[in-house]
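S.K.: Quick one: sequence plus predicted model below, questions after.
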Amino acid sequence: MGNLSLITIIIIAANVIISFKAFGDYGFFEKYKFNVGAVRRGEQIRMFSSGFLHVDNAHLFFNMFTLYFFADVVIDYLGSFKFLIIYIGSLLLGNLLSLYFHKDEYHYSAVGASGAVTGIIYSAILLQPDMSLYMFFIPIPIPAYIFGVGYLLYSIYGMKNRIGNIGHDAHFGGALGGYIITLILASWLFETHLLMIGLLALPIVLLFLLKKMGKI
């Protein structure tokens, strides 16, 4: 882990400043959170702005702490500009998938950088699949690709069973964004990490098969 890059500092600062503004201003929070009804009425800014809002300090800290660990992997391989494309693209695709799955639930709302951060995690896994991840509750390192596949499968399970107050579909959409955009920006991965690309694609294919079958 090297020094934090400027773009990572800017993103973390934006999340902190905007989230803290919303903590003390309920009207601001309501105006910029992701809400299906509002988005369908034309308030598309919420698709972007909701990614910088959080429900509390713990939610904000966990997302920014996770970003802190994975951002440099992507930046080292692809540079700051492409990192930013992946971050914003994953944020938007996470909310697009939420909109797709909840399009008839006009009350459905969500906030958080989780989709964007998950996209960065999956980009990092594609770029450096041999890295290991440490989970708080598991004392041994987990290969990144096992975490990647497992997380997507858990997200499908969470979406199917509506587990917890968690936007599993936004997480999945963010991962999908990180996956697709990274492959577009780093097409050389098809020559070096083809097996990993196929492995991470399996849960994505499974999700859309389940959706087509009406299981989700």
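M.R.: Right, received. Where do you want to start?

S.K.: Going by C-alpha atoms from here, please, whenever you check contacts or count neighbours.
M.R.: Noted.

S.K.: Centre-most residue in this structure?
M.R.: Nearest residue to the geometric centre of the chain (CA atoms, centre = their mean): Gly115, 2.2 Å.

S.K.: can I assume it is in contact with His168?
M.R.: No. Between Gly115 and His168 there is no contact under CA atoms under 8 Å: 9.0 Å.

S.K.: put this beside the first:
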Amino acid sequence: MNSIPTIIIAVTALVTYAGLSDFSFFEKYKFNISAVKYGQQYRMLTSGFLHADWFHFIFNMYSFWTFANFLTREFNTMNFLLIYFGSMLLGSLLTYYIHKNESYYSAVGASGAVTGIIFCAILLYPEIELLLFFAIPIPGFLFAVLYLGYSIYGMKGRFDNIGHTAHLGGAIGGLVLTLFLRPDLFESRVLFIGILLIPIAVLIYLVKMKKI
């Protein structure tokens, strides 16, 4: 089972290398609103294997590897892949929905999928400690709430080049798919789930009110 994360990292490395080596390859498979709108929905998944540079790749894949090791003890191969690619797809779908009127909008990276894996691990192990700003240890459940809140803030403010929408979509995907596969968590994690629903409800409200 541990070979699955390794295979994902290897394939992502190969596709990233191809994209960074060949501009036309990169342009063909990146996420782009206009291209998706006109029938190239495959970009919603292929863009998750491309990265803007090697630092982007290393950061995403290191995060993925760290948390994937927790999940390989919890899920079989099919369910693990469902969480990874389901989170990737939901990140792309939310990005498309939020930015559908911005024909120029483009994005690459496995961030949606990786965020889904991270939030799945946090839901299963809320007591796990993570480093805020790579220095301050905080419990996983607090990190999850802060992360969702910051993602919504980043989507609304658009003050940087980070794909906050894909992050948020991936986080929601990781939570929903984990609960689908492990409904017993509704009993043991009910308070935590309720807390996480607050920023998600805020997102829905902001979208409906056209404030994002």
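M.R.: Noted; the coordinates are in hand. These numbers were taken from a predicted model, which means no experiment stands behind them.

S.K.: quick one: contacts for Asp169 of structure 1?
M.R.: Listed by CA atoms under 8 Å, 6 or more residues apart in numbering, the contact set of Asp169 of structure 1 reads 94, 97-98, 101, 155-156, 159.

S.K.: hmm, 7 Å instead?
M.R.: Contacts for Asp169 of structure 1 (CA atoms under 7 Å, 6 or more residues apart in numbering) come out as 94, 97-98, 155, 159.

S.K.: Would you mind finding the match for the residue nearest to the centre of structure 1 in structure 2?
M.R.: Taking TM-score structural alignment, the alignment pairs Gly115 of structure 1 with Gly112 from structure 2.

S.K.: how about the helices in structure 2?
M.R.: Using DSSP state H, the helices of structure 2 run over residues 3-21, 23-29, 33-37, 43-46, 54-71, 77-99, 111-124, 140-157, 164-181, 185-188, 190-208.

S.K.: Next, the angle helix 114-127 makes with the lengthiest strand in structure 1.
M.R.: In structure 1, with assignment by DSSP state E, the single longest strand is strand 138-143. Angle, strand 138-143 of structure 1 to helix 114-127, by axes from the mean of the first three to the mean of the last three CA atoms, to 10 degrees: 60 degrees.

S.K.: circling back to that earlier point, any idea how many residues pack against the residue lying closest to the match of Gly115 of structure 1 once chain neighbours are set aside?
M.R.: Nearest non-adjacent residue to Gly112 of structure 2, counting by CA to CA, 6 or more residues apart in numbering: Gly170, 4.1 Å away. If you count neighbours by other CA atoms under 10 Å, Gly170 of structure 2 ends up with 34.

S.K.: Tell me the counterpart of Gly170 of structure 2 in structure 1.
M.R.: Gly170 of structure 2 maps onto Gly174 in structure 1, by TM-score structural alignment.

S.K.: so its match makes contact with Ile120?
M.R.: No. Using CA atoms under 7 Å, Gly174 of structure 1 is not in contact with Ile120, being 8.3 Å away.

S.K.: just checking, Ser103 of structure 2 touches Ser34?
M.R.: Yes. Contact criterion CA under 7 Å: Ser103 of structure 2 and Ser34 qualify, at 4.9 Å.

S.K.: Tell me which of these two has more neighbours.
M.R.: The neighbour comparison of Ser103 of structure 2 against Ser34 (other CA under 10 Å) goes to Ser34, with 17 against 14.

S.K.: now for the more buried one: what does it line up with in structure 1?
M.R.: Aligned partner of Ser34 of structure 2 by TM-score structural alignment: Gly37.

S.K.: before we move on, what about Ser151 of structure 2?
M.R.: Per TM-score structural alignment, Ser151 of structure 2 is aligned with Ser155.

S.K.: Now that match: closest residue in space that isn't a chain neighbour?
M.R.: Nearest to Ser155 of structure 1 is His168, by CA to CA, 6+ apart, at 5.1 Å.

S.K.: The one you found touches Gly158, doesn't it?
M.R.: Yes. His168 of structure 1 is in contact with Gly158 according to CA under 7 Å; the separation is 6.0 Å.

S.K.: Please say which of these two ends up with more neighbours.
M.R.: When neighbours are counted by other CA under 10 Å, His168 of structure 1 and Gly158 differ, and His168 comes out ahead with 26 against 17.

S.K.: residues touching the more buried one, list them.
M.R.: 155, 158-159 are the contacts of His168 of structure 1 under CA under 7 Å, 6+ apart.

S.K.: Which contacts among those does structure 2 share?
M.R.: Retained in structure 2: 155, 158-159, out of the contacts of His168 of structure 1 (criterion both residues aligned by TM-score structural alignment, their matches' CA atoms under 7 Å).
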